[in-house]
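Novice: I would like the atomic coordinates for the input below:
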Amino acid sequence: MSDNRHERGLARLAELDDEPGGEAFLARMGDLGTYIVDFAFGDIHCRDKLTVREREVIILSVLITLGGCEPQVKAHIRSLRAIGVSYEEIEEMILQTLPYAGTPRAVNAMKVLRDEQEAIQ
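Specialist: Below you'll find the predicted structure:
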């Protein structure tokens, strides 16, 4: 990995098929896009104590639990798919949030997952 946090962040995003974001999204975000690349992905997501998969599972769980983050849930479902996680495993992740995050948040995440599945059919 690069010593440059921005390069590390861009490399990690590329590994995740540029989810969440992509160049157009990051450009549209202006400075916020740079902060996302540099800090969230270049500094935090690239630490070496967890695998990319473990990080994405945690991120998806947190986003579901927060609620109101459906665009980000979608992006991280796509990230999980980009690294080879099956729809069935993602469904199980969503089900595991039910007793902790509540039914409405689990339902919203499941709707996002189903939309993603239906989009490829």
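
Novice: okay, CA-based contacts and neighbour counts for the rest of this
Specialist: Fine.

Novice: Can you find which helix in the protein contains the most residues?
Specialist: The longest helix of the chain (DSSP state H) is helix 103-119.

Novice: Just list what it packs against, helices and strands only.
Specialist: Here helix 103-119 touches helix 52-66, helix 70-82, helix 87-101, going by 3 or more Cα pairs under 8 Å, 6 or more residues apart in numbering; DSSP states H and E.

Novice: any idea how far it is from the chain center?
Specialist: With Cα atoms, centre = their mean, to the nearest Å as the basis, helix 103-119 stands 14 Å off its chain's centre.

Novice: ditto for stretch 34-48
Specialist: On Cα atoms, centre = their mean, the centre of stretch 34-48 falls 13 Å from that of its chain.

Novice: and what of stretch 33-48?
Specialist: Using Cα atoms, centre = their mean, the offset of stretch 33-48 from its chain centre is 13 Å.

Novice: Between its first and last residues, what's the separation in that stretch?
Specialist: One end of stretch 33-48 sits 23 Å from the other (Cα to Cα, to the nearest Å).

Novice: quick one on the thing from earlier: can you give me the buried ones in the longest helix of the chain?
Specialist: Residues of helix 103-119 classed as buried: 105-106, 108-110, 112-113 (neighbour count, 16 or more other Cα atoms under 10 Å).

Novice: run this one through as well so I can compare:
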Amino acid sequence: MEPEKYQKGMKVLRTMGDPDGKMVAESLKTIEELAPGLSVSVVEFCYGDIYSRDGLDLKSREIASISALAVVGSKPQLMDHIFTGMVTGLTKREIQEILVQITVFAGFPAALNALQTAREAFELWDANAAGKQE
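Specialist: Presented below is the predicted three-dimensional model:
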């Protein structure tokens, strides 16, 4: 593990809506249980190398991530990136339009499945927001 790259990746993850690191720690623990060592690669490569690059802000990176995940049909990761997209400033309407846009390149099944996932993510987002207000 490269401590500097790992720390850089963790900083990006905290910036993306997990300032205390609890959600990230839980996700990384799950990855580590399934495939020892992979969590380090996720943090270092995905977030330390790619997400931390200059040229795009985190909101733009989330637009690209949501699009790609919707196309490949990766529901759990799509759900995660819809949440982080909203943390980085995307609105529900913008996310819906991103998913409508993919019909042109990926077809209706991919877009409709992704829109269903978005609905579930929005419901969880709203429920979480309501819980924080209580």
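
Novice: that older thread, go through the helices and strands packed on helix 103-119 of structure 1 and pick out the most buried.
Specialist: Among these, helix 70-82 has the highest mean neighbour count (mean count of other Cα atoms under 10 Å), at a mean of 20.

Novice: Need the counterpart of Glu44 of structure 2 in structure 1.
Specialist: In structure 1, Glu44 of structure 2 lines up with Asp38, judged by TM-score structural alignment.

Novice: since we're on the closest residue to that match other than its chain neighbours, how many residues are nearby?
Specialist: Excluding its sequence neighbours, the residue lying closest to Asp38 of structure 1 (Cα to Cα, 6 or more residues apart in numbering) is His6, at 4.7 Å. The number of residues packed near His6 of structure 1 is 19, by other Cα atoms under 10 Å.

Novice: what separates His6 of structure 1 from Gln117 of structure 1, distance-wise?
Specialist: 32 Å.

Novice: for Gln72 of structure 1, same thing?
Specialist: 16 Å.

Novice: And the residue nearest the centre of structure 1?
Specialist: His76 (2.2 Å; Cα atoms, centre = their mean).

Novice: In contact with the counterpart of it in structure 2: list those residues for me.
Specialist: In structure 2, His76 of structure 1 lines up with His81, judged by TM-score structural alignment. By Cα atoms under 8 Å, 6 or more residues apart in numbering, the contact list for His81 of structure 2 reads 62, 65-66.

Novice: Alignment lookup: Pro99 of structure 1 to structure 2.
Specialist: Counting by TM-score structural alignment, Pro99 of structure 1 corresponds to Val104 in structure 2.

Novice: residues in contact with that match?
Specialist: Contacts for Val104 of structure 2 (Cα under 8 Å, 6+ apart) come out as none.

Novice: and the gap between it and Ile98 of structure 2?
Specialist: Relative to Ile98 of structure 2, Val104 of structure 2 is positioned 11 Å away (Cα to Cα).

Novice: quick check, nearest of the buried residues of helix 103-119 of structure 1 to Met29 of structure 1?
Specialist: Val112 (22.8 Å; Cα to Cα).

Novice: To which residue of structure 2 is the closest one aligned?
Specialist: Using TM-score structural alignment, Val112 of structure 1 lines up with Thr117 in structure 2.

Novice: pretty sure its match contacts Gln77?
Specialist: No - look at Thr117 of structure 2 against Gln77 with Cα atoms under 8 Å: they stay out of range, at 10.3 Å.

Novice: Alright, I will stop here.
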